[in-house]
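Asks: Kindly generate the corresponding structure for this input.
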Amino acid sequence: MASPEILRSLCDAGFTVDLMIQWKWRETGSSGERQTSTDQNITVVLLLLCGAQHGGAQRNNFYGTVLTFNPKDTYANGSMAVVLRYKTAFTSCTDSVTWQCSYATSPSYCGSETLLEVNTVQNTTEWCQREGIMTRLVPSNDYLEMYLNSAYWIHNSNNNGRMFADTVVDLRTRSDTGKANRSPQTTIIPSLRVPSNCARNFNLLAFDPDEDQVKCNVFTFPDTLSTPFLNVSDNCTLSFTATNSGNEGTYVVMLYMEDFANQNITLTVGSGFQISRSTSDILSKIPLQFVVKVDGTVPSCTEGQYLPRFLPPTPANRAQLYTRVGHTLEITINTEATRTTVSELLFSGPHNMNLSGSAQGQFILRWTPSQSEDGEHHPVCFVAQANSVATYQSELRCVIISVSNATTSMTATTKPTVTIIVLPTSEVSISYTPGSRGSSGLRVAISSKTPLTKEDIRTIVLPKLKEELVKRGLPADIILKLINVQEE
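Replies: The predicted structure is shown next:
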């Protein structure tokens, strides 16, 4: 075993030591008996010495991360550009870490980083979230793995220290779409709060551009959700059950979002090599990490009193909004809290999204997508925060913004002419009472001189249909969702 002096010199020199604990198993009947090797003892000494050397408040400042990816251009030599968008949150905007490609697991696929841009999303008194936009040029449309492990969580009740996150970026061509796989799109507020006496569901955003099924799983080492009052479901709902005051504190949540095809497909590399994927096979996985703060009790759990609530025309959770390149999208958010004062809106979205607000709990988020974001889907999440003697948060709401550009999302030669006709086979009547919320079904016939994909209908036809419905008297914040397409 290395002497303590040698190990201490490594710490003093600033070395970062990563060793895996090795376990030996000895079978005893139907149960296993765990016996440690010498390697584990060395690891423990290293962690103790280095932890003592670099301990303190500066180390424990991490609030979470999330990463998504979008395949871009494929070149004549088979190489491909992929854009990875990640967010990291710390106690200060001066702290940051960068996602790295794992050369150990995919050395020939990492390619090179051609561009990295990092900007602040929002800076609050508690945390600062920044967005990194990384462009990598990879040698082929294969897969690569990315990881992040050089930060330490804020002090927390489930005893998580050094963080770890990883992702699988699979760029192979899908047989069902004819395109490279795209990851689920999501984001998160770094710190969510809930009173200990109030049950709450955090319905996380889980949007997949390829219409895959998205599931959430807990990062299992360490087990970040071993507490009985925090549970996550397959459909990405994090449930908090009211608990006693002895469980108040900060809890780290580390999840994976994984996408699964709705039918059996094949994935093809540029060389022609194919691999089959069933509906139970993971296509890609992305990390979603944040903290939940269980605060003291509140006199009433009814939303709109101490806990802020959202009022119309605030978009519904998981709503899909549409905008065009170069056009500014406005998201109006109204809140109410009769026993407290709504002081701020916390949000997570594109770094160039702007927030404006008033003392009456009314806020507007504005964002203008650029040409490079054409065809992408961008997640935005927000909570309203109120202050009195304590700090209270509203429910979590998230939306997805789909970006299109009518001059580039068509074929290069012909711009489709789209005509929208309400079918006369059955009378359609949509009534609207100001301030009310509800849903109605609408059948439309779409004719086009060139073929239309579902993506074309979502990004081109639905915005046109919405414009027409608004002209006829419906509110500007109506949400249109494509349910089914039937070719005739």
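Asks: Please make it C-alpha for all contacts and neighbour counts, starting now.
Replies: Will do.
Asks: Next secondary structure element downstream of the longest helix seen in the chain?
Replies: Using DSSP state H, we find that the single longest helix of the chain is helix 38-54. Moving toward the C-terminus from helix 38-54, the next helix or strand (DSSP states H and E) is strand 60-74.
Asks: packing partners for that next one?
Replies: Packed against strand 60-74, as judged by 3 or more C-alpha pairs under 8 Å, 6 or more residues apart in numbering; DSSP states H and E, are the following elements: strand 80-90, strand 152-153, strand 165-170, strand 284-295.
Asks: Centre of the chain to the helix or strand just after the last one, how far?
Replies: Elements were assigned by DSSP H and E; along the chain past strand 284-295, the next helix or strand is strand 309-311. Relative to the chain's own centre, strand 309-311 is displaced by 23 Å; criterion: C-alpha atoms, centre = their mean, to the nearest Å.
Asks: what does stretch 237-253 give?
Replies: With C-alpha atoms, centre = their mean, you get 21 Å for stretch 237-253.
Asks: That stretch: which residues count as buried?
Replies: 237-240, 242-243, 247-253 (16 or more other C-alpha atoms under 10 Å).
Asks: quick one more, to check against the first:
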Amino acid sequence: MTFNSRSNFDGSYKVELRFKKAYHHCSSSDSWSCSSGYCSYDDSYEMDKIDSSANGVNWCQSEGIITRTFYTNDPFELVNQNCCWIYNTVTMAGPWSLLTHIDLGMRSDTSEPNRSPITTTLPFQRVPQNCPRTYNLLAFDPDGDHVRCRYGLAYNNECGICNQPAGFTLDQNECSLSYDYTWLTGVYSFELVLEDFPMNTITLSYTDQPSVTRDPASFNGAQRMVQSIGLTYKTTVLPTTIPALLTTTPVPPTTTPVPPTTTPVPPTTTPVPPTTTPVPPTTTPVPPTTTPVPPTTTPVPPTTTTCGPCTTTVPPTTTPVPPSTTQVTHTTTTVPPTTTPVLPTTTTVPAVSLSKIPLQFSLQVDGHAPSCTEGAYIPKFLQPTPQHGEHLQARVYEELEIRIKAFAYISRMTE
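Replies: From the prediction side, this is the model:
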């Protein structure tokens, strides 16, 4: 599927869509449904056979031309889905899905809506199992944009079986498919998507929505590389203080009861005057502390000695006990400042393409060939066959003839 659009004097847009499809039999009709956006309706529809072959499998290729008119230039998508692929080595069969993304926004570089890449290929090709080959896919853009090729994605409805066969390598930037080797012969199906990206940043303007910018794609993929600046951030950790609780060990008051002592003394005639032995209090000076503990008083009951009329009274003894305090010093742990360098990081941001068109075909891997030299079993192209990438001039309403010549002195070629 390719498309070409132009703006009309009345502000509308005329879009011409061209597509080619190949079946086992020739088809004269096909349908494309609207996947997103406003897709308008057909102004005209034509479809007819352009080629057929019995090479490998019978196939017939037809081309269709659809024209539609739009009164806004918003993006929209068309999809064509059905069943089934021809029998292939990987999935046996399976549905196919073709998606076309069309953006009619006015380009700031051309002052016209975008035009899709132009592409085509044979629907069925063959290669000997032991002969590596590279197929340069046609990918020309009339706006001079950079065209990239990739495998279709299932969640975008860009493919049906969505397989990337082993033994093949797709160069997305060059739009070339290389065959190396595979142990399993048979048919392999390819569901590719072509996207175009501007060579410089441009703006797309719309009639009823804000403008958007489109950037070039990098050479290693449809991505822009955003490089952050490598800065070094200094992280300072404040001193960490671990307070320890002030622990005070209280000393319980100690009371030593002294039982009364009675000593019997035989009576005498000599009166003994009462004897009092004062016990001075003992005081231990205590240094000042933050948490005073009240003194512990040990009351000593009076000791009375009875000897008849003789009585000795011992006054109570008070012994102040110094408070016992366990002082735990605060512990402060200081973590030195650390410097953590922030390394430069690379973030990939996918670039948004201007359009997307499908390109799908089958390739049959045959058995071993005695020789891989071009001109023996594999045809060798000769003049006046155009070189890959060569530009051919064409005029409106004039027929363009492309001559192709090739030879192979061992194998047989058929049209």
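Asks: still on that earlier bit, give me the subset of the buried residues of stretch 237-253 of the first structure that lies in strands.
Replies: Thr237, Leu238, Ser239, Phe240, Gly249, Thr250, Tyr251, Val252, Val253 (DSSP state E).
Asks: What is the nearest of those residues to Glu126 of the first structure?
Replies: Thr250 (13.0 Å; C-alpha to C-alpha).
Asks: In three-state terms, label Asp210 of the first structure for me.
Replies: coil (DSSP: H, G, I helix; E, B strand; the rest coil).
Asks: Now check the second structure for the residue matching it.
Replies: Taking TM-score structural alignment, the alignment pairs Asp210 of the first structure with Asp143 from the second structure.
Asks: rewinding a little: looking at the helices and strands packed on strand 60-74 of the first structure, spot the one closest to Glu27 of the first structure.
Replies: Here strand 165-170 is closest among those (C-alpha to C-alpha), at 32.5 Å.
Asks: Please enumerate residues in contact with that closest one?
Replies: For strand 165-170 of the first structure, the external contacting residues (C-alpha atoms under 8 Å, 6 or more residues apart in numbering) are 65, 67, 69, 141-149, 180-181, 183, 283-287.
Asks: that older thread, neighbours of the closest residue to the match of Asp210 of the first structure other than its chain neighbours, just the number please.
Replies: Spatial nearest neighbour of Asp143 of the second structure, excluding adjacent residues (C-alpha to C-alpha, 6 or more residues apart in numbering): Arg115 at 6.6 Å. Arg115 of the second structure has 23 neighbours, counted by other C-alpha atoms under 10 Å.
Asks: With Tyr75 of the first structure instead?
Replies: 11.
Asks: Same question for the one 3 residues further on.
Replies: Gly78 of the first structure is surrounded by 13 other residues when neighbours are defined as other C-alpha under 10 Å.
Asks: right, and it touches Val269 too?
Replies: No - contact criterion C-alpha atoms under 8 Å: Gly78 of the first structure and Val269 do not qualify, at 9.5 Å.
Asks: Now do the same for Gln125 of the second structure: its match in the first structure.
Replies: Match for Gln125 of the second structure (TM-score structural alignment): Leu192.
Asks: Check the gap between the equivalent of Ala319 of the first structure over in the second structure and Asp208 of the second structure for me.
Replies: Aligned counterpart of Ala319 of the first structure in the second structure: Glu390 (TM-score structural alignment). Distance, Glu390 of the second structure to Asp208 of the second structure, using C-alpha to C-alpha, to the nearest Å: 40 Å.
Asks: next one: Leu104 of the second structure
Replies: Leu104 of the second structure is 12 Å from Asp208 of the second structure, by C-alpha to C-alpha.
Asks: what touches both of these two?
Replies: Asp74.
Asks: Looking at the two now, which is surrounded by more residues?
Replies: Taking other C-alpha under 10 Å, Leu104 of the second structure and Asp208 do not tie; Leu104 has more neighbours (27 against 9).
Asks: Closest to the geometric centre of the first structure, which residue is that? Let me know.
Replies: Nearest to the mean C-alpha position of the first structure, counting by C-alpha atoms, centre = their mean, stands Thr186 at 2.3 Å.
Asks: what stretch of the first structure does the host helix or strand of Thr312 of the second structure fall on?
Replies: If you go by DSSP H and E, Thr312 of the second structure is part of strand 310-313. Counting by TM-score structural alignment, strand 310-313 of the second structure falls onto no part of the first structure.
Asks: chain center to that strand: distance?
Replies: Mean C-alpha position of strand 310-313 of the second structure versus that of the full chain (C-alpha atoms, centre = their mean) differs by 103 Å.
Asks: Stretch 89-99 of the second structure too?
Replies: Relative to the chain's own centre, stretch 89-99 of the second structure is displaced by 27 Å; criterion: C-alpha atoms, centre = their mean.
Asks: counterpart of Ser150 of the first structure in the second structure?
Replies: For Ser150 of the first structure, the aligned residue in the second structure is Asn82 (criterion: TM-score structural alignment).
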